[in-house]
Structures are given as structure tokens and as C-alpha cells.
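> based on what follows, work out the 3D shape:
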Amino acid sequence: MLSVSMNLLMMRLCLFLFLVSKLCNGYSTKLNFYPPTCQRIECPNYDLIESGKDYEIRRYDSPMWMSTAPIDDISYVSATRTGFLRLFDYIQGKNKYHETVKMTAPVIIQVKPSDGPFCASSFVVSFYVPKKNQPNPPPAKGLHLQKWGDTYVAVRQFSGFIADDDLPREAAALSASIAGTNWAAAIDKSHAADNTTLYTVAGYNSPFEFKNRVNEIWFTFDLEKALAI
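Okay, the predicted model is just below:
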């Protein structure tokens, strides 16, 4: 019990020092930590909190996403294709305002894995809304807006085109990288509070880019919620 209390105290201290540093230094996004795609098209801002062995901890400051309804499918590849086409139609003007929207990165896929190998998982595919459109994002049938609060993310990068078999392997590798850290405990507590086992896949390249592809597996978590438990 004493060890757990000390860990929570240290996490609260780290959070306090981080917030103080932001107040003193102002907001700064280090673009050199971004995937290369984010030097060409708009991506959500984040602060790099920690860079560990094979993982990063980031803090995203209230990003806004246009999202599909949950897509039930046994295949990540199939569900992603379905969701991406809906979002592509959206940015091409198939929305209430008939307004075209600039492409951004990443496209994220929130995954709630199934209970068995032949059962459908649930996938929500989302497009980052550009800052220009955030005050009044065009609504569209079958899509809904997600606005995150301050969200912490444990991140692992990997390359290539994503296959269904990649996801459990990359998620397990991220879990192994953060095992034994305070972040792992915070993620477990946050997910337990939400009664979910979500992980998220972030893709930064179009389907027509074959070189230098960057993908990420994310564990999102609410640090304040985890510290409150």
C-alpha cells in the first residue's frame, strides 16, 4: 500500500511540475517529434511528456475528431476501409454544408477487441478536424463529433501497411515497453474506470504512399481519473 501511495504521489508531482512549466514557458509543440507527414499536412498538437525505450507518452490538448458510428467487423483492414471511405466522402463535400475539408493526419481507429477469434470487434474510424473548421465543423449523416479533453497517450510506432495480425502484436509490444512504469498503472486504472479495453491505431499516410509509412498504436488514458482512484 505504501508503494502504491508513493507512486501516486510521484505522478501527481510530475503532473504539477509539467503544468507549472507550461504556465511559465507557454505552449510549444516540437515538430521534430512528429511523424514526417505532419510537416506537410495539419496534425493535432501534443506535448511530449516522456520518451522511453520503444514508447512515448504524449498529452493531447483537446483535439476534435469527426467519427463514424461503431463498425462491427472481424477484420481491422475491412472496417478501416469502410470507415475511411465514409470520411473521404465527408471531406470531399458530402456533408450538410457541401463544404470541402482539407485532409489531415492521423486517421485514428479506436478498437474494442472481440471476445473470440471469430467474433466481430468494434471499430470507430475518425478524422482530425482542421483548426479552420473546428468552430463550426460541417455535420453529416452517420458521423458524429468527438472532442477530447486533455488526453494522455502511450505510443508505439511501427511501419508498413497494417495487417490484422499486426494489431495484437504491436499492442502487446507497447504493453511490454511500459510494463512496470507508473504509466502502465495509470492506464490500467483509467481503463478499469471506463470499463473498456480500447486501444487506438493511428495512420499517417494515404493508401497510395508506399515508402516511409508511419503507424502508431495508442493506449489513451485519463490521468486525472487514474489519480483519483
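> C-alpha from now on. contacts and neighbour counts both.
Fine.
> ok now the longest helix anywhere in the chain, how far from the chain's centre?
When the chain is parsed with DSSP state H, its longest helix is helix 2-25. Relative to its chain's centre, helix 2-25 lies at 23 Å (C-alpha atoms, centre = their mean, to the nearest Å).
> tell me who's in contact with residue 186.
Residue 186 makes contacts with 221, 223, 226-227, as judged by C-alpha atoms under 8 Å, 6 or more residues apart in numbering.
> the residues you listed: which two are farthest apart?
Spatially, the most separated pair among the contacts of residue 186 is 221 and 227, at 11.1 Å (C-alpha to C-alpha).
> which one's more surrounded, these two?
residue 221 (25 against 16; other C-alpha atoms under 10 Å).
> so the more buried one touches residue 191, yeah?
Yes: applying C-alpha atoms under 8 Å, one finds residue 221 in contact with residue 191, separated by 7.0 Å.
> can you give me the strands in the protein?
46-52, 55-61, 64-68, 71-73, 107-112, 121-128, 143-147, 150-158, 199-203, 215-221 (DSSP state E).
> with distance to residue 5 added, can I get these in TSV?
TSV is the format used below for the strands of the chain (distance: least, C-alpha to C-alpha, whole Å):
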stretch	distance to residue 5
strand 46-52	21
strand 55-61	22
strand 64-68	34
strand 71-73	40
strand 107-112	31
strand 121-128	36
strand 143-147	32
strand 150-158	21
strand 199-203	27
strand 215-221	20
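> want to put them side by side, so please do this one too:
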Amino acid sequence: YCPALTFGNKKFEPGKCYLIKCNSVPGKNLLLYLRLLVLPTYIKPKTEPSTFVCISGAKMNLRYLETMLVMFFIFGSVVEAKKPGCDCDEEKPPAFCRGISCPKYTLVEKYKDFELRAYEATRWVTTPVGLSGEGLQQGFLHLTEYLNGKNKEGIQMVMGVPVLVIIPVVRSPVNGTMMILLPTEIENPPKPTDADVLLTNFNATSVYVRSYYDFSITDSNAAKLVNAVHSQGKDFERSFYASASYHDPALVIGRHSEVWVLAK
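So this is what the prediction gives:
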């Protein structure tokens, strides 16, 4: 990331696109268009951006960049935070939710490399996704369009976290499922107008969770979680696992990602 940025006295305004130039990087002139502070009406950030990201490399993967910017656009500000932990206060969400609505859970057991959480019943909006960068991008757009008014009542809803991707454990390529938490205050969510979008209710359930705070890939963390849970003699669902994202993928400081396996 950039150690210094040339902002000057410019005031960043919603709906505008700015050119951010990174200084103090020897031998490099890193330029990246970031759409800053452009938020759908259903997003209500509680903080102003405090950290911005630049990407270097003349042969940058444009498909990846497009996906990253879409996610940055949807999630909004990049928030600087310390390594979070669960405060386990039923009336206060964990720090890693960053003030955004997230499912309530009770911390049942905590081990060195994972923990067992008991989640309350939840309601999600879901869609099938291809497990590629383009497939995940398209799935995310389907879900956020529903939240932004593409539903039979035309209402806009606040997006919750995490964004879950259910990943089957099979050898041949198959689709997964992407899910976004629906706000609990909406008792009867409007029906989708998109045939690829579904509303799904989940009963209270328990999951084993591994948290990580860097850019390491989901697959390796899923393998570490499975090995750790197995070493403790715990029984769990082996046919799939879930990737849980709580922030935009461009975040550098204060990252928090998780992998889940369903406890039996």
C-alpha cells in the first residue's frame, strides 16, 4: 500500500471519481482510479476512509481490478482497525463487524487455532455462483441489486455481513452459493424479481471457525481448520465449507476473514 498520498486540500465528494497518486515509493509512480465514497443508498458507513490502496504492476489483471473496484464500491470506506476479537456481548456485535449488522452468536469453545460458535436463526438472500473471479463478481452484483431495490416491492435494504460463499468439497468444478445477511428488522423481505436470487432461512446452528488477518487464500485456511478440528476429535460436515468476508478485499489494515465448517 502507499506510504503517502497526494490529497492536498481536496474534499472528496460522493459520486465522484478521483485519481490518486502515490508518492514516496522509490522508482515507482503508482496510479489507480478508485471510486471513493460512492455508496448505494442502503449503505450507511459510520466512519470516513482512513486508508487507501494502490496497486502496482504494468500487467495488472484487469478482471481482478474490476472485481476489486466493484467490491470497494459496494462495501464503501476502508476502515483502519486493530486486530479484532470477539467481545461476546449479546447486545453488541463483535468488533470485526465494524458496526454493520451481523448474525448473533455465542462463543461455546475456544481453541488455539479455531473456535466453536452457536449462531441464532438467520435469514439470507442467496444466489448460485461460479467459483471464479467473474462468477463471484456476477453473484455479488445479483445480490446487491436485490438489496438496492430490484425486488417486487422496490424497497432498499441495509446490507449485513458477512458475505458467505459456500464451497463444495469435490474434485470436479461445481457452483457454490453466495449469501448476504438480511436485516433482522425486516420481518417479511420482498420477493426477488431475479430468478437467480432466493430468500433462505437457516435455523440456529453451530460452526467451527478459523479467523485470519492477512491476504492468505481461503483454501489453505480451510485445510488448516479441518486439520485442527479433526485433531481435537470433533465431528463436522465434510461435504462443504464456507468463506466469510467482513470487509472490502482492498483493505490493508485491520483485515478479518474467516472459514467455517458446520459442526455436527
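> quick TM-score on the pair, please.
In this superposition the chains share a TM-score of 0.69, using TM-score structural alignment, normalised by the length of structure 1; 175 aligned residues with a C-alpha RMSD of 2.2 Å.
> nearest to residue 4 of structure 1, out of the strands of structure 1?
strand 215-221 (18.5 Å).
> so what does that closest one touch, helix or strand wise?
Here strand 215-221 of structure 1 touches strand 150-158, helix 166-178, helix 182-194, strand 199-203, going by 3 or more C-alpha pairs under 8 Å, 6 or more residues apart in numbering; DSSP states H and E.
> dump these into CSV; add distance to residue 209 of structure 1 as well.
Compiled in CSV, those are given as follows (distance: least, C-alpha to C-alpha, whole Å):
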stretch, distance to residue 209 of structure 1
strand 150-158, 15
helix 166-178, 19
helix 182-194, 33
strand 199-203, 12
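> measure residue 264 of structure 2 to residue 246 of structure 2 for me?
Plainly put, residue 264 of structure 2 is 25 Å away from residue 246 of structure 2 if you go by C-alpha to C-alpha, to the nearest Å.
> what does residue 105 of structure 2 give?
According to C-alpha to C-alpha, residue 105 of structure 2 and residue 246 of structure 2 sit 15 Å apart.
> more neighbours, residue 264 and residue 246 of structure 2?
residue 246 (20 against 11).
> show me the contacts for the equivalent of that one over in structure 1.
Counting by TM-score structural alignment, residue 246 of structure 2 corresponds to residue 204 in structure 1. Shown in contact with residue 204 of structure 1 (C-alpha under 8 Å, 6+ apart): 35, 37, 105-107, 213-215.
> shared with structure 2, which of those?
Retained in structure 2 (both residues aligned by TM-score structural alignment, their matches' C-alpha atoms under 8 Å) from the contacts of residue 204 of structure 1: 37, 105-107, 214-215.
> in structure 1, what range does the helix or strand hosting residue 64 of structure 2 match?
Using DSSP states H and E, residue 64 of structure 2 maps to helix 62-75. Under TM-score structural alignment, there is no match for helix 62-75 of structure 2 anywhere in structure 1.
> now for the counterpart of residue 148 of structure 2 in structure 1, how many residues are close by?
Using TM-score structural alignment, the equivalent of residue 148 of structure 2 in structure 1 is residue 92. Using other C-alpha under 10 Å, residue 92 of structure 1 is surrounded by 14 other residues.
> tell me the spacing between the nearest residue to residue 92 of structure 1 once chain neighbours are set aside and residue 91 of structure 1.
Closest residue to residue 92 of structure 1 apart from its sequence neighbours, by C-alpha to C-alpha, 6 or more residues apart in numbering: residue 100 at 4.9 Å. Distance, residue 100 of structure 1 to residue 91 of structure 1, using C-alpha to C-alpha: 5 Å.
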